[in-house]
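**Q** A predicted structure for the sequence below; I have some questions about it.
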Amino acid sequence: MRRRAERPGLSTKSSCHDSARAERTACHLAEQFVRTSLGTFSSTPTTAAELAAKCHKADLEGRWKTCMRFFAGPKLLIIDELGYLPLPEDGASALFQVINQRYLKSSTILTTNVGIADWAGAFGDATVAAAMLDRLLHRAAVAGIDGPSYRLRGHQNQADAMRKGVNARVS
C-alpha cells in the first residue's frame, strides 16, 4: 500500500509501525529526516525481527533470491528495533546478507538501543557483528539520541498530575 507524503512526488510504503503506536518512533523520525533532506525517494521500513522472519520464511519456501531482491530494491531501507528482540542465528545471518548486498549501492538506516560495543552479544556471533559493523560504519553517520523515552512521557505526565492531586488533598 502506498501513501502520499507531504512533498509532491514523494511516496513511501506504509510505516513500519501500526497506527496505534506513537508517531514519534525512531523509525518515523528517520523517515521524516530523509523526506526533508532528500526529497523524492523510495523506501521500505521494517523491523529487524520482521526482516529476519521474512528471510527465514523465504528460505523455507525456496524464495531466498526473491527475498534478497526485495530488500535490495529500495534506495533506502529503514531497519527499526535492531537488538530489541534477540535474533536467531539464521536471522543475524540474513540481516548480514541484506546489509552486505546493499553495501555501497543503497542507503540503510538502522535504529537500535544497543551500543556498537554490545552488537556481538545481540547477534550471538562476534564475527557476523564485526563484518556487519565494518560495512555499516564505512561511510556512515552515527546519530545518538539521548533523553527520556517518548513512549513513557505520557505516563510520566499522568503520574505527575496524580501526585499533584494527592498532595493538594493532603495539604
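**A** Sure thing, it's come through. Numbers count the residues shown, from 1 in each chain.
**Q** every contact and neighbour count from this point should use C-alpha atoms.
**A** OK.
**Q** all helices of the chain, in order?
**A** 26-38, 48-60, 64-72, 89-102, 119-123, 126-137, 150-170 (DSSP state H).
**Q** between the ones you listed, which one is closest to residue 112.
**A** Proximity to residue 112 (CA to CA) singles out helix 26-38 among those, at 8.6 Å.
**Q** name the helices or strands packed onto the closest one?
**A** Helix 26-38 is packed against strand 76-82, strand 107-112, with contacts defined by 3 or more CA pairs under 8 Å, 6 or more residues apart in numbering; DSSP states H and E.
**Q** okay if I get those strands as TSV plus distance to residue 55 and mean neighbour count?
**A** Rendered in TSV, the data for the helices and strands packed on helix 26-38 read as follows (distance: least, CA to CA, whole Å; neighbours: other CA atoms under 10 Å):
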stretch	distance to residue 55	mean neighbour count
strand 76-82	14	22
strand 107-112	17	18
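**Q** does residue 26 touch residue 113 like I think?
**A** No - counting by CA atoms under 8 Å, residue 113 is not a contact partner of residue 26; they are 10.1 Å apart.
**Q** looking at the two, which is more packed in?
**A** residue 26 (17 against 12; other CA atoms under 10 Å).
**Q** could you list every residue that touches the residue nearest to that one when sequence neighbours are not counted?
**A** For residue 26, the nearest residue in space outside its immediate sequence neighbours is residue 111; the separation is 6.3 Å by CA to CA, 6 or more residues apart in numbering. Counting by CA atoms under 8 Å, 6 or more residues apart in numbering, residue 111 touches 26, 27, 78, 79, 80, 81, 82.
**Q** closest one to residue 169 out of the residues you listed, please.
**A** The closest of the contacts of residue 111, once distances to residue 169 are taken by CA to CA, is residue 26, at 39.7 Å.
**Q** that closest one and residue 73, how far apart?
**A** In this structure, residue 26 and residue 73 are separated by 22 Å, where distance is defined by CA to CA, to the nearest Å.
**Q** likewise residue 38?
**A** Using CA to CA, one gets 18 Å for the distance from residue 38 to residue 73.
**Q** who has more neighbours out of those two?
**A** Legend: neighbour count by other CA under 10 Å for residue 38 and residue 73, higher for residue 73 (15 against 9).
**Q** circling back to that earlier point, so for residue 14, which of the helices of the chain sits nearest?
**A** In this view, the helices of the chain are compared for proximity to residue 14 by CA to CA, and helix 26-38 is the closest at 10.7 Å.
**Q** put this beside the first:
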Amino acid sequence: MISRCERDAIGDAIRADARKLCISNDTVGWFLESATPRQLDAVAGMLAHEIAVRGRNRKARLLRKAAFPAVKSVADFDFADVRMPDGHTVEDMLSLDWVEKAQDYVFHGQTGRGKTHLAVALGMRCVERGLTVRYLPCAQLVLQLQRARDSGGLDTMYSDLAKADLLILDEFGYIPLDSDGARLLFQVISSSYESRSLILTTNIEFSKWGTVLADEKLAAAAVDRIVHHGRLVEFGGKSRRVEESLMLGNVKEG
C-alpha cells in the first residue's frame, strides 16, 4: 500500500505527463505486452473516459460558437405545412448529407411559420455530428461586418465565417439594406458558394431580392449562386406564434 501523499504525487506526475503526450504506437504496443489484466482494464477505462470528455467539451465549444438564439429540436417541429422541393424529402434534409456537399436551403414563408425553428434545429443536429455552425440574423451580421471593416478587421471576420460548415443567415429581407451593407452581405454569400452550406430564412420571394439588396444585379448574382446548389422549402399554414399566443388565450392549460 502506498500512502496518500505518495498517491497524490504519482497522480500529479500522471496529470503532467498526460498533458504532454500523444501516445505512440510503440508505447501502446509495449503496454499491451507488459500490462496485467487489471492494468489493461484501468487504462482502457481511462481512455474511454477521456474520449467522452473531449466529445462533450467539443460539443459545448461548438454550441457556444454557433450562438443559437434558443434550443430547438426537429422532434418538436411539425412538418405538416412545409412543402419540400420535388424529389427531396424530409429524411434527405435530416440526413445532413447536403452539408457535406456544401449545398444550400432557402426557407421561404411568412413570419411565424417555423423557419427559424427548423433552421436552428438542423444547426443543432450538425453540432451533434461535430460540425461547425454559425447562426446570424442578417441585420446583425451586416452591422458586425461594417464594424469589422471600420476597425480594419473585415478580413479576419470573413476568415472566421469561412471556418463554418454551415452558416444560418436568418431573417433575410426583414430590414432593407443600403448598398454598402448589401455588398458586405453578398461577399458572405458569394464566398460560401461551393465551399460551405447556407440556410437562409426569408419572407421575400427571389424576384424581390433586389429591393432588399438595393441592387438588381447584386441580387441576381446572389440568387444565381444559392439556386445552383440549393433547394427552396416553402413554409405555409398559420403563424405558430399567433396560435400559441398568451394574449389571444390560445395556450392550453397543462
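**A** Done, it's in. Everything numeric in this text was worked out from a predicted model, so none of it was measured.
**Q** now what about the TM-score between them?
**A** The TM-score (TM-score structural alignment, normalised by the length of structure 1) is 0.77; 151 aligned residues with a CA RMSD of 2.7 Å.
**Q** returning to that earlier point: the helices of structure 1: which one's closest to residue 15 of structure 1?
**A** Within the helices of structure 1, the stretch nearest residue 15 of structure 1 is helix 26-38; the backing value is 7.4 Å (CA to CA).
**Q** returning to what we had before: which residue lines up with the residue nearest to residue 26 of structure 1 in structure 2?
**A** For residue 111 of structure 1, the aligned position in structure 2 is occupied by residue 201, per TM-score structural alignment.
**Q** how about the aligned partner of residue 56 of structure 1 in structure 2, nearest residue that isn't a chain neighbour?
**A** Pairing criterion TM-score structural alignment: the partner of residue 56 of structure 1 within structure 2 is identified as residue 146. Nearest non-adjacent residue to residue 146 of structure 2, counting by CA to CA, 6+ apart: residue 181, 7.2 Å away.
**Q** how near is that neighbour to residue 214 of structure 2?
**A** Relative to residue 214 of structure 2, and taking CA to CA, residue 181 of structure 2 is found at 9 Å.
**Q** same question for residue 176 of structure 2.
**A** Spatial separation of residue 176 of structure 2 from residue 214 of structure 2 under the definition CA to CA is 8 Å.
**Q** got it, and residue 220 of structure 2?
**A** Applying CA to CA to residue 220 of structure 2 and residue 214 of structure 2 gives a distance of 11 Å.
**Q** next one: residue 68 of structure 2
**A** For residue 68 of structure 2, the distance to residue 214 of structure 2 equals 28 Å [CA to CA].
**Q** could I get the buried residue list for stretch 129-144 of structure 1?
**A** By neighbour count on 16 or more other CA atoms under 10 Å, the buried set for stretch 129-144 of structure 1 is 129, 132, 133, 135, 136.
**Q** where does that stretch end up in structure 2?
**A** Under TM-score structural alignment, the alignment places stretch 129-144 of structure 1 onto residues 219-234 of structure 2.
**Q** can you give the contact residues for that stretch?
**A** 82-85, 102-109, 186, 189-190, 193-194, 206, 209-210, 213.
**Q** stretch 54-64 of structure 2 now?
**A** Counting by CA under 8 Å, 6+ apart, stretch 54-64 of structure 2 makes contact with 124, 127, 128, 130, 131, 132, 133, all of which sit outside it.
**Q** rerun at 7 Å
**A** Contacts of stretch 54-64 of structure 2 with the rest of the structure, by CA atoms under 7 Å, 6 or more residues apart in numbering, involve 127, 128, 130, 132.
**Q** quick one: which of those is nearest residue 236 of structure 2?
**A** The nearest member of these to residue 236 of structure 2, counting by CA to CA, is residue 127 at 27.5 Å.
**Q** tally of neighbours for the closest one?
**A** Neighbour count of residue 127 of structure 2, defined by other CA under 10 Å: 21.
**Q** now for it: which residues touch it?
**A** 59, 62, 63, 133.
**Q** quick check: of those, which has the highest neighbour count?
**A** Among the contacts of residue 127 of structure 2, residue 133 has the most neighbours (other CA under 10 Å), with 29 neighbours.
**Q** counterpart of residue 26 of structure 1 in structure 2?
**A** Under the alignment by TM-score structural alignment, residue 26 of structure 1 pairs with residue 115 in structure 2.
**Q** I'd say that match and residue 107 touch.
**A** Yes - counting by CA atoms under 7 Å, residue 115 of structure 2 does reach residue 107; the two are 6.0 Å apart.
**Q** count of neighbours near residue 98 of structure 2?
**A** Here the count is done by other CA under 10 Å, and residue 98 of structure 2 has 17 residues near it.
**Q** gap between it and residue 194 of structure 2?
**A** Following CA to CA, the distance that separates residue 98 of structure 2 from residue 194 of structure 2 is 11 Å.
**Q** which residue packs closest to residue 126 of structure 1, ignoring adjacent ones?
**A** Leaving aside its sequence neighbours, residue 126 of structure 1 sits nearest to residue 120 (CA to CA, 6+ apart; 4.3 Å).
**Q** the corresponding residue of structure 2 for that neighbour - how many residues pack around it?
**A** Taking TM-score structural alignment, residue 120 of structure 1 has residue 210 as its aligned residue in structure 2. By the measure other CA under 10 Å, the count of residues near residue 210 of structure 2 is 19.
**Q** report the separation between residue 210 of structure 2 and residue 184 of structure 2.
**A** The spacing between residue 210 of structure 2 and residue 184 of structure 2, counted by CA to CA, is 15 Å.
**Q** please apply the same query to residue 223 of structure 2.
**A** From residue 223 of structure 2 over to residue 184 of structure 2 (counting by CA to CA), the distance is 15 Å.
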